[in-house]
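> model this:
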Amino acid sequence: METVWAELRLMQGVVAAVLLSSMIGWERERVRRSAGLRTHMLVGGSAALFVVLGETLITSFGEADDQVRFDLIGILGAVVSGVSFLGAGAIFSSNKGEGAKGLTTAAGLLATAGVGVACGLHFYVLATASTLLFLFTLGVLGQLVERSHGRGAPEDTDD
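Take a look at the predicted model:
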């Protein structure tokens, strides 16, 4: 039973990541972008899960056998590479010879992964403050940019 409670404590980071990522995803869903609520929740939650798993492997097996090597930095690199690949797909699939589109979506996915990593490391204040900063960037600054370009509401334009 103690193992179950220990694993539930590990879930705190994943749950926090999913909740914070949902805020970013909801903003993207609100302006009708291709990567919305569920995508951002999955990216943030899985980034946190990979970090939690890596940290658990290091603490459980890292000192038991010096032949086994665990590298949390390597896990972070893999998360960034995976999300960057996903973001490149978002850019590529939305770019049909009309210039670069989907860059904000790709950047939002990378930012969401960063929030997930912070939650996985149990840096909840950093993750929350970063989420609020990203929401400000996407929402308020996005609207200011749209108005300065003489366009309508953000949902009328592409990334």
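> going forward, measure contacts and count neighbours with C-alpha atoms only.
Will do.
> Val14 versus Ala48, what's the distance?
5 Å (C-alpha to C-alpha, to the nearest Å).
> and this one, so I can compare the two:
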Amino acid sequence: MELNDPTFLSGIDADLLLRLALPAGIGVLLGLDRELRGHAAGLRTHGIICFASAGMTVTAIALFYSLGGTRMDPLRVFEAAGAFLGIIGAGLVVFSGGEIKNVTTAVHLWLTALIGIACGAALWPVVAIMSGIALLLLVVVGIVENRAFPRTEANTK
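Alright, predicted model coming up:
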């Protein structure tokens, strides 16, 4: 059986730690808004998805290079993440009382996965921009939305 060369624990360095630890922190931060609002996917879910996406990306890139760049396509990470989050998102979205609920949470999980993929690929400008805009959309736009369109008992049923 032909296997790739092993990567020993001495391969742990600051770059690898940053690529894996930072997305876990960003995911938790992104999940904070969902947690505070009492939505289905909160701190742990967002942290794990962002971290797992980064881990998937780092692994795909490492395997690509260790196998000489000819036996696999690292962009399949997007396919795997999309398929997985499609299942999770479909489970989150519910139709109740004439309203569709949890769409923002489902889409937010997809965004969290993309940020994790960008972290795994060490695309730091993309990570910074995506994280910043995600926080603005969730927090600032959420506050504006709540003030401009306050939810009353009549429109939540």
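> TM between them?
Between these two chains, after superposing, the TM-score reads 0.84 (TM-score structural alignment, normalised by the length of the second structure); 147 aligned residues with a C-alpha RMSD of 2.1 Å.
> quick one on the thing from earlier: out of Ala48 and Val14 of the first structure, which sits in the busier spot?
Applying other C-alpha atoms under 10 Å to Ala48 of the first structure and Val14 shows that Ala48 carries more neighbours, namely 33 against 26.
> what residue of the second structure matches up with that one?
Structural alignment (TM-score structural alignment) places Ala48 of the first structure against Ala54 in the second structure.
> list the buried residues in the longest helix belonging to the first structure.
Counting residues, the longest helix in the first structure under DSSP state H turns out to be helix 2-30. For helix 2-30 of the first structure, a neighbour-count test (16 or more other C-alpha atoms under 10 Å) marks 10-29 as buried.
> just give me the mean distance for the helix or strand hosting the match of Ala48 of the first structure relative to the first structure.
Secondary structure from DSSP states H and E places Ala54 of the second structure in helix 43-66. With mean C-alpha distance after the TM-score superposition for the first structure, helix 43-66 of the second structure departs from the first structure by a mean of 0.4 Å once superposed.
> from the contact counts, what lies against that helix?
helix 14-36, helix 76-92, helix 103-120 (3 or more C-alpha pairs under 8 Å, 6 or more residues apart in numbering; DSSP states H and E).
> so can I have CSV of the ones you listed showing distance to Gly42 of the second structure?
Converted to CSV, these look like this (distance: least, C-alpha to C-alpha, whole Å):
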stretch, distance to Gly42 of the second structure
helix 14-36, 4
helix 76-92, 12
helix 103-120, 9
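> hmm, back to that, any buried residues in the helix holding Ala54 of the second structure, and which?
Neighbour counts over helix 43-66 of the second structure (16+ other C-alpha under 10 Å) mark 43-58, 60-61, 63-64, 66 as buried.
> stretch 78-92 of the second structure too?
Judged by neighbour count (16+ other C-alpha under 10 Å), stretch 78-92 of the second structure contains these buried residues: 78, 81-82, 85-86, 89, 92.
> which of those lies closest to Asn155 of the second structure?
In terms of C-alpha to C-alpha, no member of the buried residues of stretch 78-92 of the second structure lies closer to Asn155 of the second structure than Leu92, at 21.3 Å.
> so what's the alignment partner in the first structure of the closest one up against?
In the first structure, Leu92 of the second structure lines up with Ala90, judged by TM-score structural alignment. Ala90 of the first structure sits next to 34-35, 102-103, 105-106 when contact means C-alpha atoms under 8 Å, 6 or more residues apart in numbering.
> the same query, at a cut-off of 10 Å, please.
Applying C-alpha atoms under 10 Å, 6 or more residues apart in numbering to Ala90 of the first structure gives the contacts 34-35, 84, 101-106, 109.
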